[in-house]
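Asks: Coordinates only, no sequence provided:
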C-alpha cells in the first residue's frame, strides 16, 4: 500500500491507484478512534457483566460505519478529490449515506444506555438529551429528510463546496455536516424508534425509507444534468491532462451519486423490514405466552370471584381479552 501526497502533479487515476493511494486525515482519524474506542468500551463493559451484545451490530458499526469514514476521508478518493470532481462526489455520498447506515445499524445509543451505570450522571444526561425537544425536532421524519436533501444541495449549488476545497478546516466541517445529517435520519429509523412520533410505526417507517430513497436520488440527478459546473473555477484551474473534461467529470460524479443512493436504499429498506419482522416475533411470542397462561388457569387481570363457567375472555381485563371480545382473534 502506498501513501500518495496530494499535489497538482498527480499520476493518472486508475482502479489500482484508487485502491492503493492513501493519505492521513488527522481529524477523521481522531473521530474514528473516539467513536471506535467508546463503542469497544461499551461492548467490553457488557461482556464483563456477562451480558451479550450482537456481533453483527459490532461488525456493522466498525466495518460499514467507521470503515466508510476511513475510505471517504483517507483513501484514493481523498487523494484525488481536489483535482477531479467525481471522487469528491463519491466521498460526500459515502459520508452522507453509507457511513450513517453502518453507524445506525451498530445501535450505539442503546449500547451506551446499557453500558453506563443507570443512575450515573452520564446516563442521566444521555437520557435527557434523547428526550430533548431539539433532538426530537431534528429527527422528525420530514425535518430530517429536508436536512439531508438541503445539506447536499447546499454543498453543490452554493459557494460552500469551492470554499471547502480551499480551506481544510471548512472541508472537515463539511464532512462532519454530511455525516451528522445522514445519521439524524438513519438512526431513528433503524434503532431508536423512541425518537420518532408515536404514529411512526414499522409500516410508516418502511414507507418513509422508500420515499427517502427517491429523495436521495435528487442531488445526483441534478448534478448530472446541470449545465452549471460545481466548483467550476476550482476544477478548471486544476484539470489534469489525463482526466475527463469538466462536464464529463461532473456527469460521472452525478451518475455515481445517483447509483450509490439507489444501492444504499435497498439494504436500508431491508433493514427496516427486518426490524419490523423481529418486533412482530417478539410481540407474537409475548401474546402466545399470555394465551398459554390463560388456557391453563385464571388469566391475569381477571376479577376475583369470577364465575368459573364463563369463558376467560369475558372476564379478562387485559388487552388480550379485549381483542378476543372484539373478535380480532
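Replies: Cool, the structure landed. Nothing here was measured: the structure is a model prediction, and the numbers come from that model.
Asks: C-alpha from now on. contacts and neighbour counts both.
Replies: OK.
Asks: How many neighbouring residues does the residue nearest to residue 245 when sequence neighbours are not counted have?
Replies: With Cα to Cα, 6 or more residues apart in numbering as the criterion, residue 245 has its nearest non-adjacent residue at 7.9 Å, and that residue is residue 239. Neighbours of residue 239 under the rule other Cα atoms under 10 Å: 18.
Asks: mind listing what residue 239 touches?
Replies: Residues in contact with residue 239 (Cα atoms under 8 Å, 6 or more residues apart in numbering) are 83-84, 245-246.
Asks: same thing with residue 195?
Replies: Residue 195 makes contacts with 130-131, 135-136, 139-140, 188, as judged by Cα under 8 Å, 6+ apart.
Asks: got a winner among these for most neighbours?
Replies: In these, the most neighbours by other Cα under 10 Å go to residue 139, 24 neighbours.
Asks: ok so, going back, greatest separation within the contacts of residue 239: which pair is it?
Replies: Distances among these were taken as Cα to Cα; the most separated pair is 83 and 245, at 11.6 Å.
Asks: and the two? which has more neighbours close in?
Replies: Legend: neighbour count by other Cα under 10 Å for residue 83 and residue 245, higher for residue 83 (22 against 15).
Asks: How about the secondary structure of that one?
Replies: Here residue 83 is recorded as coil under DSSP: H, G, I helix; E, B strand; the rest coil.
Asks: you'd agree it is up against residue 235?
Replies: Yes - under the criterion of Cα atoms under 8 Å, residue 83 makes contact with residue 235 at 6.1 Å.
Asks: Would you agree residue 119 falls within a helix?
Replies: No - applying three-state DSSP, one finds residue 119 to be coil, outside a helix.
Asks: next up, a second structure to put side by side with the first:
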C-alpha cells in the first residue's frame, strides 16, 4: 500500500491534517466504550473514580492513539520516516502509559465488586505472570521496537495494511504488558515494592532511548523501501534528504521516550506515596483500636476488683501504698504497725 500525504507538511497541517483510519478508530472505540461502561457501573456501586485518572485514559491514552493514526502523524507516516517513528514511539510508549494511569483493572474490580474476573484470572495465570514479569515484558518491548527498524518488519509494516495493523496491536499490547504492572497492583511479585517499581519505570525510560540512539547513528538506510524515499514523494518532503530523515526518526523515538519517561516515574512515585499513606492509616487505625481495648479493659469493674482483691474492707483508709497495708505483704516489707 502506498498512501503518501496529499500535500507538503505545513504549520497549519499539524492541526488540520486528518484522515479516517479504520484501525485507529476501531481500537479507540474498543478502549473507550468498555471504560465508560465500567465508570457507570462503578458509580452505581458508590465508587467515584478520580477525574485525573479518567482524563489520563481519555487524553493521554485514547487521544494519542487517535492523533497518531488519524491525525497529522497518521497522514504523513508514509511520507516521512520520522513521522512513522513518532507513531511507533507514541503507540508503544505514550498510549500505554495513559491507559495504565486510568487504572482499568482496578476500575473493573470496583465495577464488578470483586477481583475474580476473567481479565484478572488471565493476568494471574502462569502465562499472564510470565508475560508481565518485568524482565520478560522489558525485553519484548525493546526487541519489538528494534525489530521494526533493523529487520524487514518495519518496511513491510509501513507498506502493508495487514502487517501495519499487527504492528499497532503489538506495540499497544507489549507496552501495556510492561506499564500496567508497573503502575498497578497485584500483577508483580511481592518483591516488586513501590521503590522497585519506581526503578523499573526509570529503567524503562533509559531503555526506550536505546532504539532512538541506534537509529539516529545508523550509517545505512534501515528501511530502504520506505515509500517516502521514492521519487514520487520528493515534492512532498520539502527537500529533506533520506539521511536526515532517518536521523530525525531516531530523534523522534528518543524524544517520545524521554518525554513520557519523567511522567511515568512521577506516576509510579505518586502511587508509592498513596500506598505509604494507606499503610500509615491502617497502622494508625490498628494502634487506635489497641489503645481503645486497653482503655476499656482498665475501666471494667473486674479490673477494680482485681486491684483490691484480698484487702480487709474493715481496715481504715490510709495514704500508704496498698502493698504496705496489706496484712499478707506487710511482714515481708517490714512496714506493718504492731
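Replies: Okay, I see it. Quick caveat, the model's predicted, so the values are computed rather than measured.
Asks: coming back round to it: got CSV for the contacts of residue 195 of the first structure, with secondary structure and distance to residue 18 of the first structure too?
Replies: Shown next, in CSV, are the contacts of residue 195 of the first structure (DSSP: H, G, I helix; E, B strand; the rest coil; distance: Cα to Cα, whole Å):
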residue, secondary structure, distance to residue 18 of the first structure
130, helix, 40
131, coil, 43
135, helix, 38
136, helix, 40
139, coil, 36
140, coil, 38
188, helix, 34
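Asks: tell me which of the residues you listed is nearest to residue 99 of the first structure?
Replies: Nearest to residue 99 of the first structure among those, with distances taken as Cα to Cα, is residue 188, at 14.9 Å.
Asks: any idea how far the aligned partner of the closest one in the second structure lies from residue 208 of the second structure?
Replies: Superposed on the second structure with TM-score structural alignment, residue 188 of the first structure falls opposite residue 181. Computed as Cα to Cα, to the nearest Å, the residue 181 of the second structure to residue 208 of the second structure distance reads 17 Å.
Asks: again, but for residue 151 of the second structure
Replies: Separation of residue 151 of the second structure from residue 208 of the second structure (Cα to Cα): 18 Å.
Asks: More neighbours: those two, which one.
Replies: With neighbours defined as other Cα under 10 Å, residue 151 of the second structure and residue 208 compare such that residue 208 has more, 25 against 12.
Asks: isn't the more buried one right next to residue 252, touching?
Replies: No - the pair residue 208 of the second structure / residue 252 is not scored as a contact, 11.5 Å apart, by Cα under 8 Å.
Asks: what are the ranges of the strands in the stretch 151-300 of the second structure?
Replies: Assigned by DSSP state E, counting those that start in this stretch, the stretch 151-300 of the second structure shows no strands.
Asks: so where's the longest helix in the second structure?
Replies: Criterion DSSP state H: the longest helix present in the second structure is helix 242-299.
Asks: residues in contact with residue 156 of the first structure?
Replies: Per Cα under 8 Å, 6+ apart, neighbours of residue 156 of the first structure: 223, 230-231.
Asks: related to what we said a few turns ago, which of the contacts of residue 195 of the first structure sits closest to residue 57 of the first structure?
Replies: The closest of these to residue 57 of the first structure turns out to be residue 188 (Cα to Cα; 15.5 Å).
Asks: Grab the nearest non-local neighbour of that closest one.
Replies: Closest residue to residue 188 of the first structure apart from its sequence neighbours, by Cα to Cα, 6+ apart: residue 195 at 5.9 Å.
Asks: Please work out which residues of the first structure line up with stretch 190-206 of the second structure.
Replies: By TM-score structural alignment, stretch 190-206 of the second structure lines up with residues 198-214 in the first structure.
Asks: Residue 291 of the first structure pairs with which position in the second structure?
Replies: With TM-score structural alignment as the criterion, residue 291 of the first structure matches residue 287.
Asks: likewise residue 240 of the first structure?
Replies: That one, residue 240 of the first structure, aligns with residue 234 by TM-score structural alignment.
Asks: How many residues are close by its match?
Replies: Residue 234 of the second structure has 15 neighbouring residues, counting by other Cα under 10 Å.
Asks: Quick one: residues contacting residue 325 of the first structure.
Replies: Residue 325 of the first structure neighbours (Cα under 8 Å, 6+ apart): 313-314.
Asks: Against residue 293 of the first structure, how distant is it?
Replies: Residue 325 of the first structure sits 18 Å away from residue 293 of the first structure, going by Cα to Cα.
Asks: Quick one: map residue 142 of the first structure onto the second structure.
Replies: Alignment note (TM-score structural alignment): residue 142 of the first structure maps to residue 135 of the second structure.
Asks: what's the mean deviation for whichever strand or helix holds its match versus the first structure?
Replies: Under the criterion of DSSP states H and E, residue 135 of the second structure resides in helix 134-150. Its matched residues in the first structure lie on average 0.6 Å from helix 134-150 of the second structure after superposition (mean Cα distance after the TM-score superposition for the first structure).
Asks: mind listing what's buried in that helix?
Replies: Within helix 134-150 of the second structure, the residues scored as buried using 16 or more other Cα atoms under 10 Å are 134, 137-138, 140-142, 144-146, 148-150.
Asks: Also stretch 81-91 of the first structure?
Replies: For stretch 81-91 of the first structure, by 16+ other Cα under 10 Å, it's 81-91.
Asks: what range in the second structure does it sit on?
Replies: So stretch 81-91 of the first structure sits over residues 77-87 in the second structure, by TM-score structural alignment.
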